[in-house]
Structures are given as C-alpha cells and as structure tokens.
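Q: Dropping the sequence and predicted coords here.
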Amino acid sequence: MSTTHTHHHHPNFHPPNYKQPGAFDVLHPLRRWVNHIPVKNARFAHLICQVIPCCCPFERNINLFGRTFHIPALCKLNPLYDDFVGLRFRALSYLTDECGEDVTKYIC
C-alpha cells in the first residue's frame, strides 16, 4: 500500500533569522567574530554557560490589576540568537568532552 504525503510549501515564509543567499548581511563581521570565539579553558566555558541562558529569559506571565498578560519569547528576534546559542553549545561541549564535567546544572 502506497501512501502519498502532501507537503504544504509557503514560498514567502522564512524563519525570523533567515537570510536570503547572496543578501548583504551588515552583521556578518559580528557573527563571524562570535562564531570564532575559541573555548579553550573551563573557566571561560563556565562563564559563557552562566551568561548565555539556556532558554529565553523574556518569556513570562505578568499579573497586573488581576489580569494575566503573557509576554512571548523574543529571543528569535535577536539577529545573533543562533550565534550565541552556538557559542553556548561549544562551551557545554568543551566542558563535557575536554574536562569531563557534568553540565546538567546548565541545562533547562
């Protein structure tokens, strides 16, 4: 029995941090710098894991005048979000692979 899957394609939809190939990226030098920060010692790796949160710190519910308001996660709107998440991942990997440390305290 053959199953046919229908995929819905939305040609004009792009994730928030999507960059069209060949498009000018004014943040490219900053992205390149963040992506090339070496993680070579445990102290620096711990600092990165402490400074860059494992989940977006902005998403929360606020109670005001008896009503609850939800503030959505805004991290994906940060144009360097993926680069900082990558840096944090490299720090976690360094701590586990090179230092043999348990990093569960840094995982949400």
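A: Nice, thanks for sending it over. Numbers count the residues shown, from 1 in each chain.

Q: From here on, just use CA atoms for contacts and neighbour counts.
A: Noted.

Q: for the residue nearest the centre of the chain, what are its contacts?
A: Centrality entry for the chain: nearest residue to the mean C-alpha point is Val85, 3.5 Å, by Cα atoms, centre = their mean. Contact analysis of Val85 by Cα atoms under 8 Å, 6 or more residues apart in numbering lists Ile52.

Q: and it, how far is that from Asn63?
A: 30 Å (Cα to Cα, to the nearest Å).

Q: about what we covered before: quick one: the residue nearest to the centre of the chain from Asn78, how far?
A: 11 Å.

Q: for comparison:
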Amino acid sequence: MNVSRLHRSQIDLFLPIRQWLESIQIVDSGIARLVCQVIPARCPFERKIQLFNRTLLYIPPLCKLNPLYEQLVELRYKSLCYLADECGEDVTSYC
C-alpha cells in the first residue's frame, strides 16, 4: 500500500478540536490571564539530570507529541498579545 495514500485515508480525530481551538478569540483579560497561567511557556517535561556538572540523562521536550500542541501555543500567544496590545499589561511575568 502506498504510504501517501495511507496518510490521506486516515481520519484526523483531533480536527474538530483543533478547529475549535483555532477559532477562539480572546476578548476578556481574565480569560487571557488564565490561559497564560495554565499553558506553560516552555515544555515542563524537558529535564537534564546532572551529577557533578556532567549530564547523565537528557529527557527531550515531549510536548510536540501532543496532537494539539500547535493550537495551544497559538492560543497562549493570542492571550499574550491581547494582554499586551489591548490591555497594556506587562506580560513578562508570563514568560
């Protein structure tokens, strides 16, 4: 079976959720702050285990395995932009 044909025939179960997340418009500063607090600025799973300044184990960021990763990052970005541009808030505390 052709790989490209297989890829096209797969059903994207996350498509409705992706579309819904992409369609969200941020118009409330309370919601924008909540989104910025809930969605982390960087992947919380990335770890570097060191002993005596030598790296024993490195765990790469696993967030990109999340099928909704791009949409969540975009939602966080929309929230940060709303707080900075529309509300005039300093967003450095969320970074």
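A: Thanks, I have it. Everything quoted here is computed from the prediction, not taken from an experiment.

Q: Got a TM-score for the pair?
A: The TM-score (TM-score structural alignment, normalised by the length of the second structure) is 0.79; 86 aligned residues with a Cα RMSD of 2.1 Å.

Q: Matching the residue nearest to the centre of the first structure against the second structure, which residue comes up?
A: The alignment partner of Val85 of the first structure in the second structure, by TM-score structural alignment, is Val73.

Q: Name the helix or strand for its match, please.
A: Secondary structure assignment for Val73 of the second structure, by DSSP states H and E: helix 69-81.

Q: buried ones in that helix?
A: Going by neighbour count (16 or more other Cα atoms under 10 Å), the buried part of helix 69-81 of the second structure is Gln71, Leu72, Val73, Leu75, Arg76, Tyr77, Lys78, Ser79, Leu80, Cys81.

Q: Next, give me the two most distant ones among the residues you listed.
A: Greatest spatial distance among the buried residues of helix 69-81 of the second structure (Cα to Cα): Gln71 and Cys81, at 15.1 Å.

Q: residues in contact with stretch 39-53 of the first structure?
A: Phe84, Val85, Leu87, Arg88, Arg90, Ala91, Leu92, Tyr94, Leu95, Cys99, Tyr106.
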